[in-house]
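Chemist: coordinates only, sequence not included:
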């Protein structure tokens, strides 16, 4: 990787990455590091996303399971496009 990543993904099977820098703004081109495969991905982010929050690394239809670090973290309740913020407004836990 030529520069530090803007977000990290554990495995290419994950559906989200975690933002690791501050100040991510809609329209920025981000680079991410998929740790298990030691490869990079790039795309344009659609929303402002705070550090530590998730972003979709592929399109996620309503009802799909969200995978972060290889773990099921919830269900998509509103369609999410690649590069969009993934948070409580579009993902809910399956616990209740």
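Modeler: Perfect, I can see it now. Being a predicted model, the structure only gives us computed values, none of them experimental.

Chemist: from here on, contacts and neighbour counts on C-alpha atoms
Modeler: OK.

Chemist: strands along the protein, start to end?
Modeler: Along the chain, the segments classed as strands by DSSP state E run 7-9, 16-19, 29-34, 39-44, 54-56, 65-68, 71-76, 85-86, 91-92.

Chemist: can you list contacts of the fourth one?
Modeler: Which is strand 39-44. If you take C-alpha atoms under 8 Å, 6 or more residues apart in numbering as the criterion, strand 39-44 is touched by 1, 26-34, 83.

Chemist: okay, now the one to match up with it:
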């Protein structure tokens, strides 16, 4: 069975995983209305309720969640990778998001 993730807005670069995900597992990303937004393979283990990257991001790119910019990429993030304080920083505070 595929793992689940939720994308809050169509412009989001990340989704929140609903189930803990292990590297190599398939993740079904759905919209708030329940439609399938995309399927992807996790590149890393991701804890429950943390972020998974939906598109490739380079250092310096912004990260969008809830339709709002939540941070800036500090090191490249691949599609299906874990997005957290080790690879993004808060734009507002300059610390890990």
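Modeler: Received, thanks. In this text, all values refer to a predicted model and were calculated from it rather than measured experimentally.

Chemist: follow-up on the earlier one: out of the strands of structure 1, which is the most enclosed?
Modeler: Of all the strands of structure 1, strand 16-19 has the most neighbours on average by mean count of other C-alpha atoms under 10 Å, namely a mean of 26.

Chemist: that one vs structure 2, average offset?
Modeler: With mean C-alpha distance after the TM-score superposition for structure 1, strand 16-19 of structure 1 departs from structure 2 by a mean of 0.4 Å once superposed.

Chemist: which stretch of structure 2 lines up against that strand?
Modeler: Mapped onto structure 2 using TM-score structural alignment, strand 16-19 of structure 1 spans residues 14-17.

Chemist: now that stretch, how far from the centre of its chain.
Modeler: Here stretch 14-17 of structure 2 is found 4 Å from its chain centre; the criterion is C-alpha atoms, centre = their mean, to the nearest Å.

Chemist: can you check stretch 31-47 of structure 2 too?
Modeler: Relative to its chain's centre, stretch 31-47 of structure 2 lies at 8 Å (C-alpha atoms, centre = their mean).

Chemist: end-to-end on that stretch?
Modeler: Terminal residues of stretch 31-47 of structure 2 are spaced 20 Å apart (C-alpha to C-alpha, to the nearest Å).

Chemist: then stretch 55-67 of structure 1?
Modeler: Span of stretch 55-67 of structure 1 from end to end, C-alpha to C-alpha: 11 Å.

Chemist: quick one: map residue 53 of structure 2 onto structure 1.
Modeler: Match for residue 53 of structure 2 (TM-score structural alignment): residue 56.

Chemist: what's the distance between residue 68 of structure 1 and residue 75 of structure 1?
Modeler: Residue 68 of structure 1 is 12 Å from residue 75 of structure 1, by C-alpha to C-alpha.

Chemist: check residue 51 of structure 1 too.
Modeler: Separation of residue 51 of structure 1 from residue 75 of structure 1 (C-alpha to C-alpha) stands at 22 Å.
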